[in-house]
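In: Structure for this input, please:
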Amino acid sequence: MSTRERVLWYLGALAIVLYALFPVAWIISLSFKSQGDLTDRNFLPRNPSWGNYETIFSGSARDLFLPALRNSLGICLIATFVSVVLAMFAAYAIARLDFPGKRLILSTALVVAIFPAISIVTPLFNLWRGIGLYDTWPGLIIPYLSLTLPISIWTLAAFFREIPWEMEQAAQVDGATSWQAFRKVIVPLAAPGVFTTAIISFFIAWNDFIYGISLTSTEASRPVPAALAFFTGASQFEEPTGAITAAAVVVTIPVVVLVLLFQRRIVAGLTNGAVKG
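Out: Modelled structure (predicted):
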């Protein structure tokens, strides 16, 4: 590209980045504003304060936010682990075996992935109340699998197709069983795809609001997105905007940390899965 074209590309990319990050910067700014300064139109807070963070960690919102943060971490990690493990076996079978109904399975997974969650909340609510899963961790982990498992199968199937079958056959010729070849040869080679799938699944479960607000009623299993809806101000006429923005910043930190820690694996996983050899 010429110098002019390169400059235009850089300016366009900078504009997109600023457009995407402006809402995040605005939320961070609001989290440092006091209740009286929230109506101020200035972007930066005039008197930065940690009061909103003290509210959610040691103040009136502590008993609502901290249990919800623990629930979100535990439920999302378990749902992600189960989803990735099940998806590895399913995707391996789809990529390696030729059996009737393979296309139907992939199509069904795609249909489940795009199926609106709001349409099955009411049946799940009634079912969970009847069998005792309402307001429990398993009562959220199971629905989260319906969100994370289809996309995990689709993503991992693409990675397993990229791995040459001859490598697995060579391991079996050297005396490895099918399980040993899968565990010691296939899974390590698909590690970028596994990391990418795990992080995507974690993001999907972490950001869920519909199941969290509909299938819980107490702090025993309520996740953070649902708990934010129960924040209250000092009076019925006061919106807890500062506390909500502070909580939003805190729950965004795990996502940012995961991306920074596994950035190279995410990029490698996305590029490997997108190119067919």
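
In: C-alpha from now on. contacts and neighbour counts both.
Out: OK.

In: Can you tell me what sits against stretch 161-169?
Out: When contacts are defined by Cα atoms under 8 Å, 6 or more residues apart in numbering, stretch 161-169 is touched by residues Ala95, Arg96, Ala181, Phe182, Val185, Ile186, Leu189, Ala190, Asn272, Gly273, Lys276, Gly277.

In: Apart from its chain neighbours, what residue comes closest to the last one?
Out: Excluding its sequence neighbours, the residue lying closest to Gly277 (Cα to Cα, 6 or more residues apart in numbering) is Glu162, at 6.5 Å.

In: Widest-spaced pair of the contacts of stretch 161-169?
Out: Of all pairs drawn from these, the widest gap by Cα to Cα lies between Ala181 and Lys276 and measures 22.5 Å.

In: These two - which one has more neighbours?
Out: Ala181 (19 against 10; other Cα atoms under 10 Å).

In: Can you point out the buried residues in the helix or strand containing that one?
Out: Ala181 is part of helix 178-181, with elements assigned from DSSP states H and E. By neighbour count, with 16 or more other Cα atoms under 10 Å as the criterion, the buried positions of helix 178-181 are Ala181.

In: that older thread, among the contacts of stretch 161-169, the buried ones, what's the ChimeraX command?
Out: Buried residues among the contacts of stretch 161-169 (16+ other Cα under 10 Å), as a ChimeraX selection:
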select :95,181,182,185,186,189,190,272,273
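
In: Closest one of the contacts of stretch 161-169 to Leu110?
Out: Closest approach between the contacts of stretch 161-169 and Leu110, by Cα to Cα: Ala95, at 16.0 Å.

In: Isn't Ala198 up against Thr80?
Out: Yes - applying Cα atoms under 8 Å as the test, Ala198 and Thr80 come out as touching, 6.0 Å apart.

In: The structure of the following sequence is requested for comparison with the preceding one:
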Amino acid sequence: MNTFFGSKWLRFIAATMVVVNGFFPAVWILLTSLKTEGELVSKPITYWPHNPVLENYVRAFTDQPLLKYLGNSFAVALMSTALSLLVASGAAYAIARLNLKRRQLILTCIVASSMFPLVTLLVPIFETMRQLDLLNTYTALVLPYTVLNLPVCTLVLVSFFQSIPKDLENAAMIDGCTRLGALFKIVVPLAAPGVFTAGILGFVNAWDEFLLALSLNSSASMRTLPVGISLYQGEFTFPWPTISAALIVAIVPVAVLIAVFQERVVGGLTQGGLKG
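Out: As a prediction, the model looks like this:
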């Protein structure tokens, strides 16, 4: 009995630590965005704003073209996610269904390719985009983000495609469907939880990326949200309430996206873990 309660409380404490670690920064940023500059630096520290203000959100949109940054981030994230899913579906299907030689080696190479630090790839990516005259365009970010998201998207989809009976595809092809048609009409719809999971992971990675966005798109009209938020601070000033307001604006779209597709994402992660 003592072992049971000890294990139960240990799991409860561990779960509480995970929840606090995940939610506390976001809650703190939200509370900071509702404070005035004076209240933020007052002592002793006030955890809850005494007189919540929305002025910081107004300044977040007026001090910098935040709507433009949002639009750029949405465009880049959506295009790179769609392209990643399209290419990863074909790659995952080939690995899961075709009799490829050294299949395990291919999977190992996919995993290894995702382990390179982004900073080591920055110079070759920059030079490639410069030679192609793609700097300060959406394409300059969409193509690298697609490549960077391919390993995780492919690995997620492989485990789902393997769980779908081959008889369903064979029946579709007997009825006149091509292998490519069977992939997108049969396999991909049946693997919807995995597709949503891979899509969410790819979207969030593209939405949060900073280094490539800063280096490849230096034009003010092409800046994405992470780069734009970094411009709120001055040489000697750090308007944390305004920055916090901008961060909340950046968090909301991702939070809404995950909330809408919560069941599919959780189901996809769980099933992928069991089947992989």
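
In: Post the TM-score for the overlay when you can.
Out: The TM-score (TM-score structural alignment, normalised by the length of the second structure) is 0.91; 272 aligned residues with a Cα RMSD of 2.0 Å.

In: before we move on, back to that, mind checking which of the contacts of stretch 161-169 of the first structure land in helices?
Out: Secondary structure from DSSP state H places Ala95, Arg96, Ala181, Leu189, Asn272, Gly273 of the contacts of stretch 161-169 of the first structure in helices.

In: and which of those residues is nearest to Leu66 of the first structure?
Out: For these, the closest approach to Leu66 of the first structure (Cα to Cα) belongs to Gly273, at 37.6 Å.

In: which residues does the closest one contact?
Out: When the contact criterion is Cα under 8 Å, 6+ apart, the partners of Gly273 of the first structure are Thr155, Ala158, Phe159, Glu162, Gly193.

In: Other residues contacting the helix holding Ala181 of the first structure?
Out: Contacts with helix 178-181 of the first structure, where a contact means Cα under 8 Å, 6+ apart, come from Glu168, Ala171, Gln172.

In: Turn those residues into TSV, including neighbour count and distance to Ala68 of the first structure.
Out: Supplementary listing: those in TSV, determined by neighbours: other Cα atoms under 10 Å; distance: Cα to Cα, whole Å:
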residue	neighbour count	distance to Ala68 of the first structure
Glu168	20	44
Ala171	17	46
Gln172	16	48
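
In: Relative to Leu110 of the first structure, which of the residues you listed is nearest.
Out: Using Cα to Cα as the measure, the one of those that approaches Leu110 of the first structure most closely is Glu168, at 28.3 Å.

In: Could you check how far that closest one is from Leu215 of the first structure?
Out: The span separating Glu168 of the first structure from Leu215 of the first structure equals 44 Å under the rule Cα to Cα, to the nearest Å.

In: same question, Arg96 of the first structure
Out: Noted for Arg96 of the first structure: a distance of 38 Å to Leu215 of the first structure, by Cα to Cα.

In: do Leu18 of the first structure as well
Out: Distance from Leu18 of the first structure to Leu215 of the first structure, by Cα to Cα: 37 Å.

In: Please identify which of those two sits among more neighbours.
Out: Of the pair Leu18 of the first structure and Leu215, Leu215 is the one with more neighbours under other Cα under 10 Å, namely 25 against 13.

In: follow-up on the earlier one: and which of the contacts of stretch 161-169 of the first structure is nearest to Val112 of the first structure?
Out: Nearest to Val112 of the first structure among the contacts of stretch 161-169 of the first structure: Ala95, at 19.7 Å, using Cα to Cα.

In: Isn't the closest one up against Trp154?
Out: No - using Cα under 8 Å, Ala95 of the first structure is not in contact with Trp154; the gap is 10.2 Å.

In: quick revisit: quick one: the residue nearest to Gly277 of the first structure from Ile213 of the first structure, how far?
Out: Look at Glu162 of the first structure and Ile213 of the first structure: by Cα to Cα, they are 40 Å apart.

In: What of Leu69 of the first structure?
Out: To Ile213 of the first structure, Leu69 of the first structure is 14 Å away according to Cα to Cα.

In: And Ile200 of the first structure, by the same measure?
Out: If you go by Cα to Cα, the gap between Ile200 of the first structure and Ile213 of the first structure works out to 21 Å.

In: I appreciate the help and will end here.
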